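A.B. asks: prediction below, plus the sequence it came from.
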Amino acid sequence: MNEREALTQGLAELHMGFPQAVENLVHFSDLLLEKNKVMNLTAVTEPMEVVTRHFLDCAAAGAMLGLEGRTLVDVGCGAGFPGMPLALLAPGLQVTLLDSLGKRIRFLNDCIAEIGVPNAVAVHARAEEFAVAHREQFDLATSRAVARMNVLAELSLPLVKVGGVFAAMKSTGCDGELREAGQAIRLLGGEVEAVHDYHVPLTDVTQRLVVVRKVKPTPGKYPRPFRKISAAPL
């Protein structure tokens, strides 16, 4: 099975995607692996691993969120996960890829231009600074294994509209981390709506999606500067 066949099979299992999405994902994989030779973007170095460990993992999480017609900010997107695959799989989703490292953002904007992804933009900014001008503007915020939940909640929930969702992609071993973050989530205007354990197609891997609903506005003093967030998490 090659990467196109694997993508087609895995996405069919998730009821996601279309033929051009498969081609665009393969194109993104090619660009990622080529750039990874000179820039540390991912520990994954084989095309089939990109399919399973990156694309199908992100797609499986996205399949539970309802993406079309919504706005999403990917906080600390790194090499573009999960936001870039979700933009390629859901053309009606408007995606903002947010990262504090300029070279990653330049790479992603180059990919967006070369592949042709009109529903995605990559922005070089820290999440707590981006929130100043984009407070409560997004239907969805997502992040993939960037930091602990209490830190992620403070970086992400201020960006989400009341009624919207912060969805954190985590491992199944995050129970203690989630308990630790309970007070922070409530303080920031959220409540844990669901914890979904999901199977990644074509693998024996189970991952977890923590869905936090924004039920009231985040107090204006949050997010704090990152040095305060990291020194004294909520």
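C.D. replies: Right, received. Where do you want to start?
A.B. asks: please make it C-alpha for all contacts and neighbour counts, starting now.
C.D. replies: Will do.
A.B. asks: give the other helices and strands that the top helix by length along the chain contacts.
C.D. replies: Secondary structure of the chain per DSSP state H: the longest helix is helix 19-35. If contacts are counted by 3 or more Cα pairs under 8 Å, 6 or more residues apart in numbering; DSSP states H and E, helix 19-35 sits against helix 3-14, helix 47-49, helix 83-89, helix 102-115.
A.B. asks: the structure to be compared is supplied as follows:
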Amino acid sequence: MSDQLPIPTPETVEKVFGERAAAAARYVGHLATSGIERGLIGPRERDRLWDRHVLNCAVLAEVVPPDAKVVDVGSGAGLPGIPLALARPDLQIVLVEPLARRVDWLDEVLADLGLDLAVERGRAEEPSVLRRWEGADVVTARAVGPLARLAGLSLPLLRPGGVMLVLKGASAPEEIVRDAAAVRALGGGTPTIHEVGAGVVEPLTRVVEIPRIGAPRPTRRKERR
């Protein structure tokens, strides 16, 4: 395996990250070395870090409103939270991750990149996490689980009118139909699919947007006979 990573054109990196292009390259370097060594990224992903992971996540910036408070659920190696932060310095982002070894890695990488992001060790559904980070404008997630499960994790963290933005693959339309009732029961509105990253990534990044329009419906207990 060559030590040289496939990289996009400088114009592409500059278009997405602007003044933080060099920091984005350092982040990719962390993913390609300690990220693989410590099990946050699979070794087979090394040659696809820019296009399949970093740029694929960074173009999410196209559908995030200005100055938003963002919670990245199940952040793992900082995807999509760190690329999003590099592309959008106006955002306030917290990375939520339950595994200590990943949290340690995230802290090290953020310190090197000079990014002022919070890192919360915990699960999105834990009461302590909800207390600290509820009222977000946006909740993001990537490769965390099916849409119904993501809605259960994300919607409680959002303010009314806030949106969850979930990176999904080709199965997004089928997931929306399959999980529609569960999403509604959790307080979610009508999903919208965005395709972002024109001129940057191919295929385009698919993002499912679901607004929070209400509170979860109470679960009915069966009456004892």
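C.D. replies: Now that the structure is in, tell me what you want to look at. Note that the coordinates shown come from a computational prediction; the quantities given were computed from them, not determined experimentally.
A.B. asks: how about the longest helix of structure 1: buried residues?
C.D. replies: Ala21, Val22, Glu23, Asn24, Leu25, Val26, Phe28, Ser29, Leu31, Leu32, Leu33 (16 or more other Cα atoms under 10 Å).
A.B. asks: from Glu114 of structure 1, how far out is the second one?
C.D. replies: Relative to Glu114 of structure 1, Val22 of structure 1 is positioned 16 Å away (criterion: Cα to Cα, to the nearest Å).
A.B. asks: hey, where'd the strands end up in structure 1?
C.D. replies: With DSSP state E as the criterion, structure 1 has strands at 71-75, 94-99, 120-124, 138-144, 160-170, 190-199, 206-214.
A.B. asks: quick one: residues in contact with the fifth one.
C.D. replies: Strand 160-170 of structure 1 is touched from outside by 61, 135-145, 149, 153, 156-157, 207-217, with contacts defined as Cα atoms under 8 Å, 6 or more residues apart in numbering.
A.B. asks: structure 2: matching residues for that strand?
C.D. replies: Counting by TM-score structural alignment, strand 160-170 of structure 1 falls onto residues 158-168 of structure 2.
A.B. asks: average offset between the matching stretch and structure 1?
C.D. replies: In this overlay with structure 1, the average offset of stretch 158-168 of structure 2 from its partner residues is 0.5 Å by mean Cα distance after the TM-score superposition for structure 1.
A.B. asks: of the strands of structure 1, which approaches Leu88 of structure 1 most closely?
C.D. replies: strand 120-124 (8.7 Å; Cα to Cα).
A.B. asks: show me what contacts Glu137 of structure 1?
C.D. replies: Quick fix: residue 137 of structure 1 is Gln, not Glu. With Cα under 8 Å, 6+ apart, Gln137 of structure 1 has these contacts: Leu159, Val160, Lys161.
A.B. asks: not counting its neighbours along the chain, what's nearest the first one?
C.D. replies: Just to be clear, that refers to Leu159 of structure 1. Glu136 (4.4 Å; Cα to Cα, 6 or more residues apart in numbering).
A.B. asks: so what's the one you found up against?
C.D. replies: Neighbours of Glu136 of structure 1 in contact, by Cα under 8 Å, 6+ apart: Leu157, Pro158, Leu159, Val160, Lys161, Val162, Pro217.
A.B. asks: mapping onto structure 2, list which of the residues you listed remain contacts.
C.D. replies: Conservation of the contacts of Glu136 of structure 1 in structure 2, assessed by both residues aligned by TM-score structural alignment, their matches' Cα atoms under 8 Å: retained contacts are Pro158, Leu159, Val160, Lys161.
A.B. asks: including distance to Arg104 of structure 1, could these go into CSV?
C.D. replies: Shown next, in CSV, are those (distance: Cα to Cα, whole Å):
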residue, distance to Arg104 of structure 1
Pro158, 23
Leu159, 21
Val160, 24
Lys161, 27
